[in-house]
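**Q** Turn this into a model:
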Amino acid sequence: MSRPTGTETARPTDPVGRAVPRPRHSDGTTVQRTVLPSGLRILTETVPGVRSVSFGIWARVGSRDETPAQGGATHYLEHLLFKGTSRRSALEISSAIDAVGGEMNAFTTKEFTCYYARVLDSDLPLAVDIVCDMLTGSLIPAEEVDAERDVILEEIAMTEDDPSDGVHDLFAHTLFGDSPLGRPVLGTVDTVNALTRDRIARFYRRHYDPTRLVVTVAGNAEHATVVDLVTAAFDRAGASGPGAEPVGPRSGHREVRPAGRVDIVERRTEQAHLVLGMPGVSRHDERRWALGVLSTALGGGMSSRLFQEIREKRGLAYNVYAHTSGYADCGLFGVYAGCRPDRLDQVLDICRQQLAEVAEKGLGDEEVERAIGQLAGSTVLGLEDTGSLMHRLGKSEICWGQQLSVDELLAHIAAVTPDDVRRVAREVLGQRPSLSVIGPLNDRRAARLTEAMS
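**A** Model (predicted):
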């Protein structure tokens, strides 16, 4: 479930950019937030007793910000920012982090991009300097654009070779159509081949200014030290313009395609892979907490309904689960299963029956209570390292403009009632589902499957 993962509601800094004081949490951590005059936001969570620190820079740009002709530009740019600046070559960037035993990487989503490094606390100045240099001073060399194009095409091919991953891209298209949310983050072979160095450079200049960036740090680091290091790095790059306001979280409303659509891709695979689902709720919708509990009860663990009915009782599939995705203006709920092709009809029937039954009758109180406990426990256990804490800070600031403490997160989950879950089950699961399938289905089987969903 996409949900805010941070600490308290974000507050502005005072007029001279000093950090607003934050209370110390019961777990001993301290979160602080500073907004520089350039509009750059810096959030830190100091974690006593660790010797590592995770440093990240988040850009408020994702694949949904691309036009059809720019498909894959955000992800392409993510690769290219590692390819050299006026101060460092690509090899010098990677060698510097390797030399201190650190880790550095990046990822692109539909709504944001993140570049991060995890190092020893004593090597934080190095990590700040390198990542900030990449974000503010990339040269995007023409020769690297051409070389990296082949790497990205290989990444697209790798995704196509993994239908358990590709079926989720297919389902996004099934639900959202030929819209930014319905197109793959990686782009397509045609769009990636059409992207030029100039087009990518313009995309870079437009989306990577300080008002659209958020710096997050978690671990053994003092807030004032981080602010000084980041300020110096952006000043050195000439990226500290005065008097700008940060760009806030996305908002709005998006209409989702009518339900009941079926997309089938015939491919000679050993398994058939399906996603059955429907529109969910946006990440700003208060129903997201109840939908997260519902998703957990339906397909979030070994005791969940779908796991028990499909794997444990009948042995029809090895992997089956439910999931939700919440975007700024809409969302989705889906059930995934991978099974032998001759079992596809049976697995699909069980999934449809379970969704329909829960939509009509809801979940029992005991199921809801167990799901709440599971969701609460997994939430806390997922925040036990500096990388996860850094991620929580960044995603919360980019997506919600606020932070929630772990205690506040747990309170939201604990406040969900069986009636809340039954209500969201009627509203979400009561919709006509759509279906995406990748597998060895001939035309006759595909037609029969489409007819069964009508």
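
**Q** use CA for all of it now, contacts and neighbours both
**A** Fine.

**Q** got the contact list for the spatially most central residue of the chain?
**A** Nearest to the centroid of the C-alpha atoms of the chain, with distances taken as CA atoms, centre = their mean, sits Thr109, at 5.5 Å. Applying CA atoms under 8 Å, 6 or more residues apart in numbering to Thr109 gives the contacts 62-63, 185.

**Q** With Glu408 as the reference, measure out to it.
**A** Noted for Thr109: a distance of 26 Å to Glu408, by CA to CA, to the nearest Å.

**Q** cool, and Leu195?
**A** With distances taken as CA to CA, Leu195 is found 44 Å from Glu408.

**Q** The two - which one has more neighbours?
**A** Set side by side, Leu195 and Glu408 show unequal neighbour counts under other CA atoms under 10 Å, the larger going to Leu195 at 19 against 15.

**Q** What residues does the more buried one make contact with?
**A** Residues in contact with Leu195, defined by CA under 8 Å, 6+ apart, are 69-70, 73.

**Q** are any of those buried, and which?
**A** With neighbours counted by 16 or more other CA atoms under 10 Å, the contacts of Leu195 contain buried members at 70, 73.

**Q** okay, the contacts of Leu195 in CSV with distance to Ala99 next?
**A** What follows is the contacts of Leu195, written out as CSV (distance: CA to CA, whole Å):
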residue, distance to Ala99
Ala69, 40
Gln70, 36
Ala73, 31
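
**Q** Which helix or strand contains Glu92?
**A** helix 90-98 (DSSP states H and E).

**Q** packing partners for that helix?
**A** Using 3 or more CA pairs under 8 Å, 6 or more residues apart in numbering; DSSP states H and E as the contact test, the elements touching helix 90-98 are strand 103-108.

**Q** run this one through as well so I can compare:
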Amino acid sequence: MVNYRKFKLKNGMEVVFSDIPHREDIGIHIVCRVGSNYEIKELNGMSHFLEHMCFKGTSNRNKLKIIEDFAKIGATYNAATSDDYTTYYGISHKRYWKKLLNIILDIYLNSTFPKEEIDLERNVVIEEMNMYNNDEEHVLHSNLLEKLYGDQPAGRTILGLKRNVRRFKRDDLVEFKKKYYTPNNSFIMIIGNLENNMNDILSIIKENVSKLKRGKKNKVLTTYDKQKGIRFRFLHQYIPQSTLQFVFRAGKAENESIFKYELLSTIIGGGPNSRLYKLLREEKGLSYHSSAHLEYSADHGFMTIEVGVDNEKMLETITIVMNMLKDLKKNLISDKELKLAKKLLNTQEELLLETHEDYSNYLEKYLVYQKKIEKLPARIKKRNSVTTRQLLNLTKRFFVNSKFVFVYLGPKT
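**A** The predicted structure follows:
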């Protein structure tokens, strides 16, 4: 069960506490509502590059001092950039909460972006790009985004363009951070064993961030999310197993049908009881890997049905998957199948809340999109209210050519 208390400071900064008394650690997360969806083409990659540069020195610490101070309290720390937000976090023993908070706030508030570090980090980020460009999953995903959304923010990668990274200057970093890293667009999560220190933590945060101006609310750049007919993307590479992706445009993060989409995804490819698993593995022995999952952002989203299959069995597999989708559009899902899908998702969600990552992910998906945080019982109630008729109606308007993108990775056939 997720428990939390949320405070909103006068300048708009939100501070959320989630006390987990049985743990010995504490995690501090600062999240900014900015990512690649907020970037014009010339700035594509800036959110990610800025995330790297915030660790390269502050007015109080150089980059090695940051590393050393985290090490002194045995902390694990990192940062991550997505299409909609950027997160900085550190996790350590509960007794080091004050030192951990000091370091995290210093990185958020006082980064200086030394010129020599910018030049060094360009190469690091470009090497990160090179690494991911050798990764089949990343290549598939980036090509999928491009085919779905084209030359607009949603169609570009989080890492950005190499030519952009090579020309970013210190003034660009300073200006971007000043515009987007504001109290009105940021929130802080403190997750773990608070040991009655909540008021002290809140007092330190207020003391450090109260001088910041509220700032304007960040606005995601609008995504054109339509197409005419089926779209195809073929990526030719000689590999022993082809990857097939059947992708359909779905709703955005703030979507009243999200529980229906999740249940549909689970029925199609959510484990051994799913239709894909039974059809492709248990009945035909065609595939080891099959899945279905959702991705959604501030104003767009999609479902990906993915299968890995022998090159010679590709056409047979495509036929099976397409027939399965036709059946879902034509016939009601059985009550038993829906009940088991609900049981799986409800149970997984209850059991997942074990780590800081689980808690932070749960809270982030509400706070990033500024939605009211729901307790697990409320989520389960909504999920359990979904009917087979509602899912049939969803499939009829969802599995259509005007929302369908097919991506293939494998040899020329």
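
**Q** between the contacts of Thr109 of the first structure, which has the most around it?
**A** Using other CA under 10 Å as the neighbour criterion, Ser63 leads the contacts of Thr109 of the first structure with 26 neighbours.

**Q** ok, back up a step: can you tell me what the residue nearest to the centre of the first structure aligns to in the second structure?
**A** When the second structure is aligned by TM-score structural alignment, the residue opposite Thr109 of the first structure is Ser82.

**Q** same deal with Thr379 of the first structure?
**A** Across the two structures, Thr379 of the first structure finds its equivalent in Glu349 of the second structure, going by TM-score structural alignment.

**Q** Let me see the contact set for that match.
**A** Residues near Glu349 of the second structure by CA under 8 Å, 6+ apart: Leu376.

**Q** Average offset of the helix or strand containing it relative to the first structure?
**A** Here Glu349 of the second structure, judged by DSSP H and E, is contained in helix 335-352. When the first structure is overlaid, helix 335-352 of the second structure sits 1.1 Å from its aligned residues on average, using mean CA distance after the TM-score superposition for the first structure.

**Q** Please tell me how far the closest residue to Leu286 of the second structure other than its chain neighbours sits from Leu328 of the second structure.
**A** By the measure of CA to CA, 6 or more residues apart in numbering, the closest residue to Leu286 of the second structure outside its immediate chain neighbours is Leu280, 5.3 Å from it. As judged by CA to CA, Leu280 of the second structure and Leu328 of the second structure stand 16 Å apart.

**Q** Would you map the strands across the first structure?
**A** Assigned by DSSP state E, the first structure shows strands spanning 30-35, 41-46, 52-59, 103-108, 113-120, 213-219, 262-266, 272-279, 319-326, 331-339, 434-439.

**Q** Nearest to Leu375 of the first structure, out of these?
**A** Across the strands of the first structure, Leu375 of the first structure has its closest neighbour in strand 319-326 (12.6 Å, CA to CA).

**Q** For the equivalent of Asp171 of the second structure over in the first structure, grab the count of nearby residues.
**A** Alignment note (TM-score structural alignment): Asp171 of the second structure maps to Asp198 of the first structure. Per other CA under 10 Å, the neighbour tally for Asp198 of the first structure reads 11.

**Q** what does the one 5 residues further on give?
**A** Here the count is done by other CA under 10 Å, and Phe203 of the first structure has 18 residues near it.

**Q** In contact with it, which residues?
**A** If a contact means CA under 8 Å, 6+ apart, then Phe203 of the first structure has 73-74 as its contacts.

**Q** do Leu381 of the first structure as well
**A** The contact partners of Leu381 of the first structure, taken as CA under 8 Å, 6+ apart, number zero.

**Q** Return the residue of the second structure aligned against Ser63 of the first structure.
**A** The criterion is TM-score structural alignment: under it, Ser63 of the first structure has Ser36 as its aligned partner in the second structure.

**Q** Could you report the separation of its match from Val124 of the second structure?
**A** 19 Å.

**Q** For the stretch 101-250 of the first structure, which segments count as helices?
**A** 124-137, 142-160, 163-176, 189-194, 197-207, 223-236 (DSSP state H, counting those that start in this stretch).

**Q** With respect to Arg41 of the first structure, which of those lies nearest?
**A** Checking the helices of the stretch 101-250 of the first structure against Arg41 of the first structure by CA to CA gives helix 223-236 as the closest, at 9.6 Å.

**Q** which other helices and strands contact that closest one?
**A** Under the contact criterion of 3+ CA pairs under 8 Å, 6+ apart, the helices and strands touching helix 223-236 of the first structure comprise strand 41-46, helix 124-137.
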